[in-house]
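In: Quick one: sequence plus predicted model below, questions after.
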Amino acid sequence: MSDAQAMPNNTEDWGGEMGRTWLANLERFESMIQPIGAALLTHAQFKPGESVIDIGCGGGATTIAIGRAVSPGGRATGLDISLELIQSCGVRASQGTQSQVCFVCADAATVTVTDAPFDRLFSRFGSMFFADAHAGFRNLRKMVRDGGRIDLSVWAPPEENEWIRTLMGAIGKHVDLPPREPHAPGPFALSDLDYLHDVLTQARFGAIEITPCERSMPVGGAGATPDAAARMLVSTLSIGEAVQAAGPDKRDAVIADLTSALAAHHQPGVGNMLAGKAWIVTATAV
């Protein structure tokens, strides 16, 4: 069984435990995906005066950046299902000068947003967790005006992502994992381009453009040592649940192997730099 086939189903409870885990490791997670997030923000080319909704805004960094980009005269609304994350977003935004930034705690798959429709919809790795992707994207369509634009980043397949291949390689030596179910909610739910096109088309998005984006990422967080990164990945990602369930001996063996694998990519003071590949998706609401 290949590493990609061994990826388990992902049913992260982002409204509960996963949201709290992300918040507890906010700086590490944010710095890890920042290179691709920055590329998506540059690609989006927001303009002053635009209204934007940021789906799965997490700790709010992207929403605040969008708020700056659309000032003056624009507004940015961050939406996330995790109450803990949304509460932290409010604190972060209040420390800046972005008066046009606000945050809403709700499920993007079903919520009716009061200020909709927006000019733009943005999501950095926040659109892959709907239980029903087709229904979820139909609801996203309601948030965007006719002719409005969406910009998303979603992970490319696991076999094309060095960081997840490295993690799975260490785990697979010690823990048996169930086969991956294609399109199941989780980080790689929209990695299949045919499926992604179908989801967008059925939700009435057209002029679909998908561009590969590959960046070197500090896996486990900027500046993390190999051991610290290995422990963080095993203890925070859903894939680590199987490792924890396997018992302390196998957990320690996985951490040791993962530490060794990350050490080959470690740059002191920078982090464990491995390639991450995403699809940058742009489409128009029709």
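Out: Perfect, I can see it now.
In: From here on, just use CA atoms for contacts and neighbour counts.
Out: OK.
In: State the helix or strand in which residue 199 lies.
Out: Per DSSP states H and E, residue 199 falls inside helix 193-202.
In: Other residues contacting that helix?
Out: 133, 134, 137, 138, 183, 190, 206, 208 (C-alpha atoms under 8 Å, 6 or more residues apart in numbering).
In: got these as JSON lines, with distance to residue 240 and neighbour count columns?
Out: Output for the contacts of helix 193-202, formatted as JSON lines (distance: C-alpha to C-alpha, whole Å; neighbours: other C-alpha atoms under 10 Å):
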{"residue": "133", "distance to residue 240": "24", "neighbour count": "23"}
{"residue": "134", "distance to residue 240": "28", "neighbour count": "19"}
{"residue": "137", "distance to residue 240": "29", "neighbour count": "23"}
{"residue": "138", "distance to residue 240": "32", "neighbour count": "19"}
{"residue": "183", "distance to residue 240": "20", "neighbour count": "21"}
{"residue": "190", "distance to residue 240": "21", "neighbour count": "26"}
{"residue": "206", "distance to residue 240": "37", "neighbour count": "17"}
{"residue": "208", "distance to residue 240": "35", "neighbour count": "15"}
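In: Residue 217: what secondary structure?
Out: Under DSSP: H, G, I helix; E, B strand; the rest coil, the three-state class of residue 217 is strand.
In: From residue 63, how far out is it?
Out: Taking C-alpha to C-alpha, to the nearest Å as the measure, residue 217 falls 21 Å from residue 63.
In: gap between the residue lying closest to residue 93 once chain neighbours are set aside and residue 78?
Out: Excluding its sequence neighbours, the residue lying closest to residue 93 (C-alpha to C-alpha, 6 or more residues apart in numbering) is residue 64, at 6.7 Å. Distance, residue 64 to residue 78, using C-alpha to C-alpha: 9 Å.
In: try it against this one:
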Amino acid sequence: MVSTHHVDPANAEQARAWDGTEGAYWAAHAERFEPALTDYEDAFFAAAAIAPTDRVLDIGCGTGVSTRAVARRASAGAVLGVDLSSAMLEVAAAAVEREGLGNVAFVQADAQVHPFDAGAFDVAISRTGAMFFGDPPAAFANIARALRPGGRLALLVWQPFERNEWMVEIMGALTAGRGLAPPPPDAPGPFSMGDPDRVRSILTSSGFADVEVSGLEERIYFGTDPDDAHRFVSGLLAWRLEELDDAARACALDALHRTMRAHHTPVGVALGSAAWLVTAHT
């Protein structure tokens, strides 16, 4: 794995989180995060239309579940996974080695400013990793330069906060009695690309054409049973409880457990989600 430490100042806060405690938690629980988006995989990879000889850029690759899936499809090509998190990339590299995938490389870098070779890739993908750029137009212009003429872009991004049951229910439980303010829609974060018109505007101004945005709704998974899901989610979002006193914290955790119980299904704890599948060409 190659590391480059140049991070755009607009992404400094994201770098601190993803190459800090947040990224470390994801890395430590990779086996829990990686299956969460299973129900989106078929539609996402169909849209990416990866050919056996394609050179693919995986943006915000995390622990590499999408990178490995791409590597198996582009068996005579190559894939480069890029992420801010050194901890997650270590997990990704170990998994690639275990699977014996020889066509994968990783770089710890800020894709907004990393000096990719011009026209080096046939396809760029990002599965819920493209919503965190501090300067999306600059980031996607940089990605567009890295693609050959006619290259493809495929993104999976979340629809607005209120359409995502998983976030509404979980955050509602953890903030019970304190109000629930959704994040600003254009701030870096999970829902920053929730407005299709904004997505089209950003990509078109960044050098992409034929931008298409289609809606998908699937379940995402948080654990095998309510106790399991409760441990996982309360650890992931422990920062939400830090300012609470003991009584309020216990109340929030109890509300979270009730939410996990309410969404227990035969295949585990699953909540509804809504995403946009975005495709474009250079």
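Out: Structure's in. What do you need? Just so it is clear, the model here is predicted, and its values are computed rather than measured.
In: TM value for the aligned chains?
Out: Comparison of the two superposed chains (TM-score structural alignment, normalised by the length of the second structure) gives a TM-score of 0.89, and 268 aligned residues with a C-alpha RMSD of 1.8 Å.
In: circling back: neighbour count for residue 64 and residue 78 of the first structure, which is higher?
Out: residue 78 (29 against 26; other C-alpha atoms under 10 Å).
In: Please tell me I have it right and that one contacts residue 102.
Out: Yes - counting by C-alpha atoms under 8 Å, residue 78 of the first structure does reach residue 102; the two are 6.3 Å apart.
In: Against residue 134 of the second structure, how distant is the aligned partner of residue 279 of the first structure in the second structure?
Out: Mapped onto the second structure by TM-score structural alignment, residue 279 of the first structure lines up with residue 276. Distance, residue 276 of the second structure to residue 134 of the second structure, by C-alpha to C-alpha: 20 Å.
In: what's the answer for residue 179 of the second structure, then?
Out: Distance from residue 179 of the second structure to residue 134 of the second structure, by C-alpha to C-alpha: 27 Å.
In: Equivalent analysis for residue 182 of the second structure, please.
Out: 18 Å.
In: Equivalent analysis for residue 87 of the second structure, please.
Out: 21 Å.
In: tell me which element residue 58 of the first structure falls in.
Out: Residue 58 of the first structure belongs to no helix or strand, assigned by DSSP H and E.
In: again but with residue 182 of the first structure, I slipped
Out: Per DSSP H and E: nothing holds residue 182 of the first structure, as it lies in no helix or strand.
In: ok now do the equivalent of it over in the second structure, which residues does it touch?
Out: Mapped onto the second structure by TM-score structural alignment, residue 182 of the first structure lines up with residue 185. With contact set as C-alpha under 8 Å, 6+ apart, residue 185 of the second structure has these partners: 160, 191, 192, 193, 194, 195.
In: Highest neighbour count among these?
Out: For the contacts of residue 185 of the second structure, neighbours tallied by other C-alpha under 10 Å; top is residue 193, 27 neighbours.
In: need the contact list for it.
Out: 131, 157, 158, 159, 160, 185, 186, 199.
In: Tell me where the stretch 51-200 of the second structure has helices.
Out: Along the stretch 51-200 of the second structure, the stretches classed as helices by DSSP state H, counting those that start in this stretch are 65-73, 86-99, 136-146, 165-174, 196-205.
In: and the second one, which stretch of the first structure?
Out: Residue correspondence for helix 86-99 of the second structure in the first structure, counting by TM-score structural alignment: residues 83-96.
In: what's in contact with that stretch?
Out: Here stretch 83-96 of the first structure makes contact (C-alpha under 8 Å, 6+ apart) with 15, 19-20, 23, 58-60, 64, 79-80, 101-105.
In: And residue 48 of the first structure, what's its match in the second structure?
Out: When the second structure is aligned by TM-score structural alignment, residue 48 of the first structure is paired with residue 52.
In: out of residue 179 and residue 134 of the second structure, which sits in the more crowded spot?
Out: Each of residue 179 of the second structure and residue 134 has its neighbours counted (other C-alpha under 10 Å); residue 134 has more, 20 against 10.
In: Tell me the counterpart of that one in the first structure.
Out: Counting by TM-score structural alignment, residue 134 of the second structure corresponds to residue 131 in the first structure.
In: quick one: what's aligned to residue 30 of the first structure in the second structure?
Out: Under the alignment (TM-score structural alignment), residue 30 of the first structure maps onto residue 34 of the second structure.
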